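Participant: need the 3D shape of this:
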Amino acid sequence: MGLGLVVGVTYALYSWSAHRLMGRGVGRAAAMGSVFGLGPTRISPSTATTLTLAGPAVAAVLTVLVVGERLPPIAWLGIAGIGLSLLILALAPSGREAEPRAVPDVAAAP
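Facilitator: Reported below is the predicted structural model:
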């Protein structure tokens, strides 16, 4: 849930920043592209995708808590499935291998 709130806040910041740029005369596509382009330089693509996919579940829970919306059981089942998937992803090994060792350049050797 915490990461979902981060997603919501960052989306709001993204929208606000793009709006400010457009208000200063920057074209719509350029403003949105430049702001959106900052994200991948800070986090991995898999993390970005995971956070993006968690957003709707967090939004649904917030509508229940803040607005008093009532969700049907199938919606809660879907939210539980998303939560379980995120838990599995969080606990899974990263799969990253150690840095490859430098191979000496035999052709350049004296």
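Participant: hey, let's count contacts and neighbours off CA atoms from now on
Facilitator: Noted.
Participant: how about the strands of the protein, start to end?
Facilitator: Remark: strands of the chain are absent; assignment by DSSP state E.
Participant: just give me the longest helix of it.
Facilitator: helix 2-23 (DSSP state H).
Participant: which secondary structure elements does that one contact?
Facilitator: Judged by 3 or more Cα pairs under 8 Å, 6 or more residues apart in numbering; DSSP states H and E, helix 2-23 is in contact with helix 28-38, helix 45-62.
Participant: now show me the structure for the sequence below, then we'll compare the two:
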Amino acid sequence: MSEKNATMTHLKQRRAKIEADAAEIERQVYDLETSLLTDHSSGGNVLRGFELALAQSKQQAQKRVKPFKTEERTFSVSSASSQVVEELAAEAEQIRTTASGRLAKAPTTFK
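Facilitator: Below is the predicted model:
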């Protein structure tokens, strides 16, 4: 019986480690994606297109830089357990609540 307990304990520890590793990888993807969407937006990128990079002058390109939307997070949105999915769900709930006439919840902040 103690061998089964030891095996179960080992498996639980291994599962916790895998979940922690997955959460860390998702955080890294989120951070890198944020960097891609903000730092490189004036020169263009795969996610937002290269129209700004083709602008006639750097000044024109800087004027056209717009903040990105949560929906533009292509990589983060592909994971069901990503914080972006939670953000989108919170936004959708707030929209539903506001549209139904009920008092909207305060926006949830994420790390």
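Participant: got a TM-score for the two of them?
Facilitator: TM-score of the superposed chains, computed with TM-score structural alignment, normalised by the length of structure 1, equals 0.27; 43 aligned residues with a Cα RMSD of 3.2 Å.
Participant: if we can go back for a sec, ok, residues contacting the longest helix of structure 1?
Facilitator: R28, A31, M32, V35, F36, L51, T52, A54, G55, A57, V58 (Cα atoms under 8 Å, 6 or more residues apart in numbering).
Participant: how about 7 Å then?
Facilitator: Residues from elsewhere that reach helix 2-23 of structure 1, judged by Cα atoms under 7 Å, 6 or more residues apart in numbering: R28, A31, M32, V35, L51, T52, A54, G55, V58.
Participant: what about the fifth one, how many neighbours?
Facilitator: Think L51 of structure 1. 18 (other Cα atoms under 10 Å).
Participant: against L89 of structure 1, how distant is it?
Facilitator: Note on L51 of structure 1: its distance to L89 of structure 1, by Cα to Cα, to the nearest Å, is 11 Å.
Participant: do the same with the fourth one
Facilitator: Between V35 of structure 1 and L89 of structure 1 the distance is 27 Å, computed by Cα to Cα.
Participant: got it, and the second one?
Facilitator: A31 of structure 1 sits 32 Å away from L89 of structure 1, taking Cα to Cα as the criterion.
Participant: same check on the last one?
Facilitator: With distances defined as Cα to Cα, the gap from V58 of structure 1 to L89 of structure 1 amounts to 17 Å.
Participant: which of those two has more neighbours?
Facilitator: When neighbours are counted by other Cα under 10 Å, V58 of structure 1 and L89 differ, and V58 comes out ahead with 21 against 14.
Participant: apart from its chain neighbours, what residue comes closest to that one?
Facilitator: The shortest distance from V58 of structure 1 to any non-neighbouring residue, by Cα to Cα, 6 or more residues apart in numbering, is to G4 (5.4 Å).
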